[in-house]
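# Could you look at this predicted model? Sequence included:
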Amino acid sequence: MTPTRPLRRLLVANRGEIAVRIMKTAKTMGIETVAVFSDADAEALHVRSADLAHRLGPAPARESYLDVDKILEAARATGADAIHPGYGFLSENADFADAVADAGLIFVGPPASAIRAMGSKAAAKALMEEAGVPLVPGWHGADASEAVLAREAERIGFPVLIKASAGGGGKGMKVVERAEDLAETLLSARREAQAAFGDDRVLIEKYLTRPRHVEVQVFADSHGETVHLFERDCSLQRRHQKVIEEAPAPGITPERRAAMGKAAIDAARAVGYVGAGTVEFITQGDDFFFMEMNTRLQVEHPVTEAITGLDLVEWQIRVARGEPLPLTQDEILLVGHAVEARLYAEDPARDFLPQTGRLTRLAFPEGVRVDTGVEEGDEISRHYDPMIAKLIAHGPTRAEALARLAVALRATELDGPATNLGFLERLVGHPGVVGDTHDTGFIAREADALLAEPPADERLWNAAALVRLAREEAEAKRAPADPFSPFATAGAWGLNVAARRVVTLDDGTAPRTLTFETDRSGTRLVTAGGAMPVACRLAADRATITLGDARFAVTFAEDGDRLTLASPLGRARFREIDPRAGTASTHHHADRLVAPMPGSVVQVLVEAGASVTAGTPLVVVEAMKMEHVVRAPHDGIVEKVEVAVGDVVAEGFELAVMAAEA
C-alpha cells in the first residue's frame, strides 16, 4: 500500500533504549534515522545506532531534550521528514506536537488535541465521568489549592494519593497517610511534577489498599478505526513506578477483557485519538476504575508485542504517514504469555535510590529479548533515568514465561554501580508473584524478604579466591623483567615443602581468610577438616573452577580490589583485603548529614543556628527526576549549612551539620 505521506528520514527526539528501539524498526522499514543528543550523551548507544546525529546542548534536559526549538532545528539541519518523541521528555507535550506539525513535519504520535484532552489527569477524569466510565473517588477540579485539596482529602478519607495532573511514571505521585502530612507532601509532589513535566498541577484521589494496575493498549488510525491489543498487568511497583509487567493480565476473564477493551476504545474515540495509546485502569475485586490515558508508547510495550507478534513502532509509523491499521480487531491474536523486568542502576537497600557510575561489565544471555540503551563501558549519568535494560521473556504459559525470565536474570552479567538485579531475581521467584496473589502494595509489604541479600554460596568464596590467585599468576607471567630469573615462575614455592598462599575476602558482612597449598601434585584448599584439591582455568573474563570432584563455570569482573562473580550457583561480590594494610581509623559523626546520591540541591529549608525537631526537612536533593529529603536525625541545633539552591553535589557530600545530641 502506497503511503499517503513520504517518510524517508526519521528524527528520534529521545535517548536510551527507546531511541535505539525506534531506530531498529525504522531501519527495517527502509527509513534513515537521526539521533539527537546532549553533551552527556555524545558517545551514547543511540547516537552510535543512528545514520545521522545532531547535538542539542548541555546535559540538563531543559537545555537539550526538552528544548523544542533545538529539536526542530535538528530536524531542519538533518533533513528529517518526521519526529518520533519516544516516551518521557516531550512525548506528551501538545505544544511540541503542534510545533512539529507547524514545521511541516510528521509527528509520530497522536494529534495535539488528544494529548491536551488526556494530558491533564483532572480534565481526562472529567471527560471519562461524562462518558460514564467509573472513576476512583477524588478531586479533579481546576482549583487544586492546598485548602481545597485538604478539604477533599478529609471528605474521601485518608490515605489519599496525590498525582501530577500533567504526567505519569510515578513522578509527582505521593501517598499521604495523615492530614498533618498533607501540606509538606503536596509541596514535594508539586516540585517533582514541575521538574518532570513543567507543570506543577496535581489532583487527589482515594488510595485503594489492595488494587491491581491493569492497562489496555489501544491503536487508532486516521480513517476512523480503533482497536485494542489486549491488556497488561503492571501491579508490581516500587515508589509507584513499574518494575515487572506482564501480558495478558493474569486472572482476567474473557468478559472482563471485553469490558475493559471496550472502555479503552471508547476513551480513545472520545478524544479523536490517532496512534498508539494506553488506557490505565485500577482494579479491586470485580470493579475497575479509569486512572489515566498515556498518549504515547509505553515502556512496557514489548510484552504486548510478544503476545501479538506485532511491532508497535512499525504500526505507529504506518499510521503517522496516513495508512490504515494493518489488522482488524478480529485479526489480532493473543498467543502465550510475556513478562518484562526493568533493570535499573539503583540501590534497593537504600529505598531504590538511583546510582551512577560506569558499567564495567554488562552481558545478557540468549533466549530473551533485551532492549537497552547502554553497552559495557558506558556511564550511567545523574542527569537521566537510570534504566539499564528491559528483559522480556515469552512462553506458552505464565509459569514458563516467569521461569525463562528468572533464568535470564540469573545469567545476566553486570558490574559497576549498584543495581536491582538481585532484587528482580528474588521478586520473580517469590511465591506471591508466581502464585499471582500480588497487588500494587506487594513490594512494600514483602520488602524484608525481597531486599535481603542471601549469603554467598560457600563455593563462590573458594572460586573468588582461586580467580584472584590465578589472575595474579597470569599478570606476573605476562612480562617478567628477567625471564631467566627463578622469580619469573610467578608461583609461590618452597624448598621441599608445599607453597602456601592466603587470600582474605569480605562480602560486606564479615571477612574470611582462605588458605591454599601448592606443590608438584597441584593446589589444595586447606581447611580445619583437611585439604581438598582445587584448580582454576582462566579464559578472558571466564573461569572453570574445580573443587574436589565438582566443576562449574563462573564469569567475573574486577574493579581494583573488588571482584564480582556470576555463576549457576548465584551471584556474589567480594572485596579483597590486604592484610598488610592494617585498619584505618575513621571518625564518624552521626550528625554529619550528607547527600544520599549525586544530584542538585533544589531546596534549603533551614539556616545555621535554627532549632529543629527530629524529622524536620533540612535539604532537598533532586536527581534523575526524583527528590530525596534529608531530615534532622533528632531534636537540636543546625550548626552549619554547607550548600545553597542550585549546587551540584556528589554522593556523600556534606549538606549540613547538626549539634551533637545532648
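Looks like it arrived, so ask away.

# use CA for all of it now, contacts and neighbours both
Will do.

# I would like the residues contacting the lengthiest strand in the chain, please.
Looking across the chain with DSSP state E, the single longest strand is strand 226-238. Residues outside strand 226-238 that contact it (Cα atoms under 8 Å, 6 or more residues apart in numbering) are 211-220, 242-250, 257, 261, 264-265, 268-269, 303-304, 308, 328-329, 332, 334, 438-444.

# ditto for stretch 16-23
12-13, 33, 35, 44-46, 49-50, 86-87, 299, 313, 371-374, 389.

# how about a cut-off of 6 Å?
His46, Asp371, Thr372, Gly373 (Cα atoms under 6 Å, 6 or more residues apart in numbering).

# who wins for neighbours among these?
His46 (28 neighbours; other Cα atoms under 10 Å).

# you'd agree that residue is in a helix?
Yes: His46 sits within a helix when classified using DSSP: H, G, I helix; E, B strand; the rest coil.

# Give the helix, strand or coil label for the residue nearest to it when sequence neighbours are not counted.
Excluding the flanking residues, the one nearest His46 by Cα to Cα, 6 or more residues apart in numbering is Val20, at 5.0 Å. Recorded secondary structure, Val20: helix (three-state DSSP).

# Look up how far Ala535 lies from Val20.
42 Å (Cα to Cα, to the nearest Å).

# Of the two, which one has the most company?
A side-by-side neighbour count of Val20 and Ala535, using other Cα under 10 Å, places Val20 first with 23 against 20.

# Secondary structure element holding Arg501?
Assigned by DSSP states H and E, Arg501 belongs to strand 499-506.

# cool, Arg190 as well?
Per DSSP H and E: helix 182-197 holds Arg190.

# What lies in contact with that helix?
With contacts defined as Cα under 6 Å, 6+ apart, helix 182-197 is touched by Ala164, Gly172, Asp199, Asp200.

# for stretch 342-353, same thing?
Val243, Pro354, Gln355, Pro386, Met387, Ile388, Ala389, Lys390, Ala418, Thr419, Asn420.

# Quick check: buried residues in that stretch?
Arg342, Leu343, Tyr344, Ala345, Glu346, Asp347, Pro348, Ala349, Phe352, Leu353 (16 or more other Cα atoms under 10 Å).

# Mind listing what's buried along the strand holding Arg501?
For strand 499-506, the neighbour count (16+ other Cα under 10 Å) marks Ala499, Arg500, Val503, Thr504, Leu505, Asp506 as buried.

# following that strand, which helix or strand shows up next?
strand 511-519.

# put this beside the first:
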Amino acid sequence: MIQSLLIANRGEIACRIIRTARAMGIRTVAVYSDADAQALHVRQADEAVHIGPSPARESYLVGEKIIAAAKQTGAAAIHPGYGFLSENADFAQAVIDAGLVWVGPKPDSIRAMGLKDAAKARMIAAGVPVTPGYLGEDQSPERLQAESDAIGYPVLIKAVAGGGGKGMRRVDAATDFQDALASCQREAASSFGDDRVLIEKYILSPRHIEVQVFGDSHGNVVHLFERDCSLQRRHQKVIEEAPAPGMDWPTRHAICTAAVRAAKAVDYVGAGTIEFIADASEGLRADRIWFMEMNTRLQVEHPVTEEITGVDLVEWQLRVASGEKLPKAQGELKIDGWAMEARLYAEDPAKGFLPSTGKLDYLYLPQEARIETGVQEGDTISPFYDPMIAKIVVHRADRDGARKALAEGCDGTCCAPVRTNAWFLKRLVEHPVFASGQISTGFIGAFSDELTAPPEPSPLLLQEAAERLIFDNWDEPSGWKNRTLDLKRGLTGFRLNRPPETRVSLYLDGNPLPTFAYDLALYDSAAVYEVSSGTYYDSREATYFEGGAAFAFTRFADVSQASTAGDGAMLAPMPGRITAVEVATGDSVAKGQRLVTLEAMKMEHGLVAPFDGVVAELNAVAGAQVSEGTLLVRIEKSE
C-alpha cells in the first residue's frame, strides 16, 4: 500500500482525497500557490509545499514543480484529483518516469480517449454505440458543410480536443454553418491549440447519462451504475443524481455493459467515466443512447455514486494504484436509494451568474447533508480559480425524498457577504418539471427567466429586519429624526414610520405592508433582540437569509453618499482588473454603450451606460485592480 501521497490539486477535491488517505493511514502532502497559502487543504495535509504564484499556469499546471515537491517531501505517489493536470498524459508519464506512483489510468489510455474523433473510432470498433456524425480527416469547410447537410440539422460542431463546454457550437440551419464553424475553430485553437472539429447530430431532447467505471491492473473492469447530469448551464453541470430517473433495468444493463466494453477497449485502470447522450423524446431507450466521450479521471459528481453504492472511490483508486485487485466484483455492487448533488458556487444568478469573490465572513452549510468543501468561514474566494464553495450531497430512500432533502439543504445555506447560487439551486429542484424527472440538458435555458429572477424577501423577513433596526436605534435620536427611519436594500428603499400614536408601519416603494404594524409600547428601551442563527451582522448591515438567498439591509444614513446605476454611477460588480477604458471625461455616450471592461474569474464583464448622457467622472484606469463597489464611471443625463 502507498505510504505517502502528494495531491496535485486544491480546494474541495484535495480535502476529499486527504480525508480518505488519512483514514487509510497514508501521509499526505499538499501543494499551494500564493493565493492558497492559508487554504483548507493546506491546513489539513500533513505537509505542504509552495509551488508558485497565484495563476494556475504558474503553479498548479507546472508539472515539473509538482514532481519536484513530491521528491522533496518523500511522497511515493501523486494523485491529480480532477481538472488541472488530471487528464494530461505527458504529466502522467513524467510522474511514472520519475519513479513515482501515478494514481490514475495509464498514459496511453488517457491519450486514447483524449481526442474525441480517435476515441469515437475506437468505440465503434469495440461495438459501443456512438452518436451519428462525421469525424473524418478532411477538415475543409466544404466537406464539413456537406457532411452536416447530409446528417440533417440541427448539428453540433465540437472541437476534437475539446472539453469543459469549450469549442462547441449548435447549428440549426445550413446558412449558419460557416460562421459557427469559424467561431468554433477559433475557440478550439485558442483553448486547446488544435482547431480540428467533428460533427454530431444534435439531439433535440437530450439527457446526459454517464457511467462510473473502474478497472485494475489484473484485467478486471466493473461499472458502478449510472448518474444523470442533465441539469447543465452552458455545458457545465449544476445538479447531478444517481441513479438516472426513468432508467429501467434492461436499459441500465445495456448502457452499463457498453461502458465496460469502452473501458476494456483502452485497457483502462483506475476510476473513469463513460459519458453518453440519450434521446429522451420517448423516454430512456437502449437504442437511443450513444457514447460521447470518456473522462479519464475521478469526476466532480463522484459522491452520488459513492452514496448509492456504499463505495469509497478514492480508496479504490489508492488500492488499485498500489497493485491490488478491485475490492468488489460486479455481482457484489448494488444500488441503494437515491442521491443528489448540487454545486454551490460563489456567483449571482440574477446578474448573469457573475462570480462573487471575497472573504467568507459568514458561512453556514446544512448539517444534515454530506458537504464536500475546500473552504471554511473566514476563508477567501479567490478570483484565480473556480468559485465553487461546496458540493451539497444528500442520500435518501427514493428520488422525491432526495429532492426534498436537497431543497432543504439549499434553503438552509447562509453565506455573506459573498453571494451564492443557493436560491437558484433550490428553485431548480423544486421546479415541477424537475420533480417529474422529465428533464433535459435544455431545462435551465428553457426556464431561465423564472429560475434566475431576483429573489425578494417575504413580508415576515422585512418585519424582522425592520424590528432589528427599531431596537438598534431605540436610543439614537438621529435614527428617529422626524419620526422616520429609512432602510436600504440594494436599490430598493424601505421606510419605517413611527407616528405619534407609537405604532410602526413599514413601507415598501411607498406602499404599506399591512402585515407589519404593532404597538411599540409592548417594548421598552431595555428590550433585547435575539439574533437568529440565520442572520449575519457587521458594523453597517444586517443580512438575513431566506430560501438560500441573502438580503442585506443598511440604514440610508450610512449610505446617503453611495451612488447607484439609477443616478448614473457605474460601480465595479466584483473585484477584478480593468482591461479596457473606452471613454474619457466629457464624452457623450448613448444608452447601452460600453464604458469599461472588467476581467475577473477568467471572464470579461462590460459596464454599459444606463442612459444617454455625458461622462462626468472617470476613475477607471486600464490595468488597475479594483474592489467590488468601486465607483468607476459616473454618467450625467443629457438635458
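The structure has been received and is ready for your questions. Fair warning: this is a prediction, and the values are worked out from it, not measured in the lab.

# returning to what we had before: can you redo the buried residues of stretch 342-353 of structure 1 as a markdown table with distance to Arg410 of structure 1?
What follows is those, written out as a markdown table (distance: Cα to Cα, whole Å):
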| residue | distance to Arg410 of structure 1 |
| --- | --- |
| Arg342 | 14 |
| Leu343 | 12 |
| Tyr344 | 15 |
| Ala345 | 17 |
| Glu346 | 18 |
| Asp347 | 18 |
| Pro348 | 17 |
| Ala349 | 19 |
| Phe352 | 20 |
| Leu353 | 22 |
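
# now, the most widely separated pair of those residues?
Farthest-apart pair in those is Arg342 and Ala349; separation 16.9 Å (Cα to Cα).

# Work out the gap between the lengthiest helix in structure 1 and the centre of the chain.
Of all segments of type helix in structure 1, defined using DSSP state H, the longest is helix 458-478. Mean-position distance between helix 458-478 of structure 1 and its chain equals 33 Å (Cα atoms, centre = their mean, to the nearest Å).

# if we can go back for a sec, can you flag which of the contacts of stretch 342-353 of structure 1 belong to strands?
Val243, Pro354, Met387, Ile388, Ala389, Lys390.

# ok, which pair from those is furthest apart?
Pro354 and Lys390 (16.4 Å).

# doesn't Val197 make contact with Gly133 of structure 2?
No: using Cα atoms under 6 Å, Gly133 of structure 2 makes no contact with Val197, being 11.3 Å away.

# who's more crowded, these two?
Comparing Gly133 of structure 2 with Val197 by other Cα under 10 Å, the one with more neighbours is Val197, at 26 against 19.

# Distance check, the residue lying closest to that one once chain neighbours are set aside against Asp267 of structure 2.
Of all residues not flanking Val197 of structure 2 in the chain, Ala159 sits nearest, at 4.3 Å (Cα to Cα, 6+ apart). Distance of Ala159 of structure 2 to Asp267 of structure 2, computed by Cα to Cα: 25 Å.

# In terms of neighbours, single out the busier of the two.
Shown here are Ala159 of structure 2 and Asp267; by other Cα under 10 Å, Ala159 has more neighbours (30 against 19).

# ok so that one is a helix residue?
No: counting by three-state DSSP, Ala159 of structure 2 falls outside a helix, being strand.

# what's near enough to touch it?
By Cα under 6 Å, 6+ apart, the contact list for Ala159 of structure 2 reads Gly167, Ala188, Arg196, Val197.

# Three-state assignment for Thr440 of structure 1, please.
Three-state call for Thr440 of structure 1 (three-state DSSP): coil.

# Confirm that Gly445 of structure 2 sits in a helix.
Yes: counting by three-state DSSP, Gly445 of structure 2 is located in a helix.

# what's it in contact with, if anything?
So Gly445 of structure 2 contacts nothing (Cα under 6 Å, 6+ apart).

# Can you tell me how far it is from Val300 of structure 2?
Applying Cα to Cα to Gly445 of structure 2 and Val300 of structure 2 gives a distance of 22 Å.

# same thing with Thr535 of structure 2?
From Thr535 of structure 2 over to Val300 of structure 2 (counting by Cα to Cα), the distance is 31 Å.

# and if you look at Pro383 of structure 2?
Between Pro383 of structure 2 and Val300 of structure 2 the distance is 20 Å, computed by Cα to Cα.

# what ranges do the strands span in the stretch 1-150 of structure 1?
9-12, 32-38, 52-57, 82-84, 106-107, 138-139 (DSSP state E, counting those that start in this stretch).

# Which among the ones you listed is found nearest to Glu473 of structure 1?
That would be strand 32-38 among those, by Cα to Cα, at 43.7 Å.

# quick check: angle from the closest one to strand 52-57?
20 degrees (axes from the mean of the first three to the mean of the last three Cα atoms, to 10 degrees).

# thinking again about what came up before, would you mind giving the ones in strands among the contacts of stretch 342-353 of structure 1 as TSV with distance to Leu127 of structure 1 added?
Converted to TSV, these look like this (distance: Cα to Cα, whole Å):
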residue	distance to Leu127 of structure 1
Val243	30
Pro354	36
Met387	34
Ile388	37
Ala389	36
Lys390	34
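
# Which of those has the largest number of neighbours?
That'd be Pro354 among those, by other Cα under 10 Å, with 29 neighbours.

# For it, list the residues it contacts.
With Cα under 6 Å, 6+ apart, Pro354 of structure 1 has these contacts: Ala345, Glu346.

# and the gap between it and Arg398 of structure 1?
30 Å.

# Thr527 of structure 1 now?
Taking Cα to Cα, one finds Thr527 of structure 1 at 45 Å from Arg398 of structure 1.

# Neighbour count for these two, which is higher?
Arg398 (22 against 11).

# name the element the residue nearest to Gly568 of structure 2 when sequence neighbours are not counted belongs to?
Nearest residue to Gly568 of structure 2 in three dimensions, chain neighbours excluded: Ile635, at 4.5 Å (Cα to Cα, 6+ apart). Taking DSSP H and E as the criterion, Ile635 of structure 2 maps to strand 631-637.

# what residue of structure 1 matches up with Met554 of structure 2?
Actually, residue 554 of structure 2 is Thr. It isn't Met. Matched by TM-score structural alignment, Thr554 of structure 2 corresponds to Glu576 in structure 1.

# mind putting the contacts of helix 182-197 of structure 1 in JSON lines, secondary structure and distance to Gly367 of structure 1 included?
As requested, the contacts of helix 182-197 of structure 1 are exported to JSON lines (DSSP: H, G, I helix; E, B strand; the rest coil; distance: Cα to Cα, whole Å):
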{"residue": "Ala164", "secondary structure": "strand", "distance to Gly367 of structure 1": "38"}
{"residue": "Gly172", "secondary structure": "coil", "distance to Gly367 of structure 1": "37"}
{"residue": "Asp199", "secondary structure": "coil", "distance to Gly367 of structure 1": "42"}
{"residue": "Asp200", "secondary structure": "coil", "distance to Gly367 of structure 1": "43"}
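
# Done for today, thanks.
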